[in-house]
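Participant: structure here, sequence nowhere to be found:
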């Protein structure tokens, strides 16, 4: 079997797997999966959005709450791509413990931050270059690696501290009942809830 035939077979197998997965979903999960795919197509791809994990998580939470009365949890935690010992602040959504992450599949610097899987309700819709590890709490090994980076580089130290402050603020938004709406109210007009809703 040639390379083109192998790729075609892999694509067909993925399509079949996705069809079977969709058939297994509850009505609520269908609404979530449909919204996640539309947000990915219309916002991530349509607007060329990268590094938008907080924005996408808070927007989708508000969208599902306002349009469908479905509550999703915004999780602000950490991810690692397997290429270093540290971790990067990241946000994703969960519904009944199942992960929804549409922001890591497209990155602005794929060489430095490889694209991850496109995940909806724990199902990999599209494979990324790597599969990220997710943590709600920063592991000790990652914390030590970030501290070492701070010691080694004053430039990186300032960036790491800035990101740590941002992470803390996002955790506070995620834990507040009105945090998603408050976060989005502070966004520039092109990133407002109304502007993103038009892309759905």
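Facilitator: Great, that's in hand. Everything quoted here is computed from the prediction, not taken from an experiment. Numbers count the residues shown, from 1 in each chain.
Participant: use CA for all of it now, contacts and neighbours both
Facilitator: Will do.
Participant: how about residue 181: what's its closest non-neighbour residue?
Facilitator: Spatial nearest neighbour of residue 181, chain neighbours left out: residue 62 (6.8 Å); criterion: Cα to Cα, 6 or more residues apart in numbering.
Participant: okay, pairing it with this:
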């Protein structure tokens, strides 16, 4: 059996082991990646994609998920980048890190659905907190003239964390997307 057939068989076996809700989470996450993120080369969309998945799965399928606002690290240093992913039953889904704006600086990561690597990419580590090493790296960036960008990213992280804790703030955030990819537009794209 060739490598492609082996991968397809392994994916089929994995899918067979999923519950109905997990199959829906998988399908919706894949549709968001395959029909919205990848064809438009959308980058920097972690918060938007996670909040969309959370809202859509709850509203259309009655599936409760948990958006996680945390950090990722690329393994080359101690810098922690604010990032969001979806948790369902203790399993991670991340559809946004597989496409990055500057792959030479931040390589495209894995496409992960329910802890399964669907598309191979750079392996990032995921963290709920920045940790001491991350804080030291942040202070180093601030000391070398990066105060403005550090402050901006910290404020963004805090704002997204606040939205995550108050579901009433999520839909207005999605509907205020400046490029027109609000909640209903994405719904139309993934349901097409």
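Facilitator: Here it is on my side, so go on. In this text, all values refer to a predicted model and were calculated from it rather than measured experimentally.
Participant: TM-score for these two?
Facilitator: Superposed pair, TM-score by TM-score structural alignment, normalised by the length of structure 2: 0.94. Supporting alignment: 190 aligned residues with a Cα RMSD of 1.4 Å.
Participant: is the corresponding residue of structure 2 for the residue nearest to residue 181 of structure 1 within a helix or a strand, and which one?
Facilitator: Residue 62 of structure 1 maps onto residue 55 of structure 2 when the alignment is built from TM-score structural alignment. Element membership for residue 55 of structure 2 (DSSP states H and E) is helix 46-61.
Participant: which residue numbers in structure 1 does the helix or strand following that helix align to?
Facilitator: The helix or strand immediately downstream of helix 46-61 of structure 2 is strand 66-73, counting by DSSP H and E. Residues 73-80 of structure 1 are matched to strand 66-73 of structure 2 when aligned by TM-score structural alignment.
Participant: do stretch 90-110 of structure 2 as well
Facilitator: On the basis of TM-score structural alignment, stretch 90-110 of structure 2 is assigned to residues 97-117 in structure 1.
Participant: kindly report the same for stretch 12-31 of structure 2.
Facilitator: Stretch 12-31 of structure 2 corresponds to residues 19-38 in structure 1, going by TM-score structural alignment.
Participant: next, the distance between the ends of the matching stretch.
Facilitator: 17 Å (Cα to Cα, to the nearest Å).
Participant: contacts for that stretch, please.
Facilitator: 60, 64, 70, 100, 102, 120-121, 123, 200 (Cα atoms under 8 Å, 6 or more residues apart in numbering).
Participant: determine how far it lies from the middle of the whole chain.
Facilitator: Relative to the centre of its chain, stretch 19-38 of structure 1 is centred 17 Å away, using Cα atoms, centre = their mean, to the nearest Å.
Participant: could you do stretch 153-166 of structure 2 as well?
Facilitator: Remark: stretch 153-166 of structure 2 is offset 15 Å from the chain centroid, using Cα atoms, centre = their mean.
Participant: what's the matching range in structure 1 for it?
Facilitator: With TM-score structural alignment as the criterion, stretch 153-166 of structure 2 aligns to 163-176.
Participant: and the matching stretch, which residues are buried?
Facilitator: 167, 170-171, 173-174 (16 or more other Cα atoms under 10 Å).
Participant: and for stretch 149-160 of structure 1?
Facilitator: For stretch 149-160 of structure 1, a neighbour-count test (16+ other Cα under 10 Å) marks 149-150, 157, 160 as buried.
Participant: need these in JSON lines with distance to residue 141 of structure 1 and secondary structure, can you?
Facilitator: Below are these laid out as JSON lines (distance: Cα to Cα, whole Å; DSSP: H, G, I helix; E, B strand; the rest coil):
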{"residue": "149", "distance to residue 141 of structure 1": "13", "secondary structure": "helix"}
{"residue": "150", "distance to residue 141 of structure 1": "14", "secondary structure": "helix"}
{"residue": "157", "distance to residue 141 of structure 1": "17", "secondary structure": "helix"}
{"residue": "160", "distance to residue 141 of structure 1": "16", "secondary structure": "helix"}
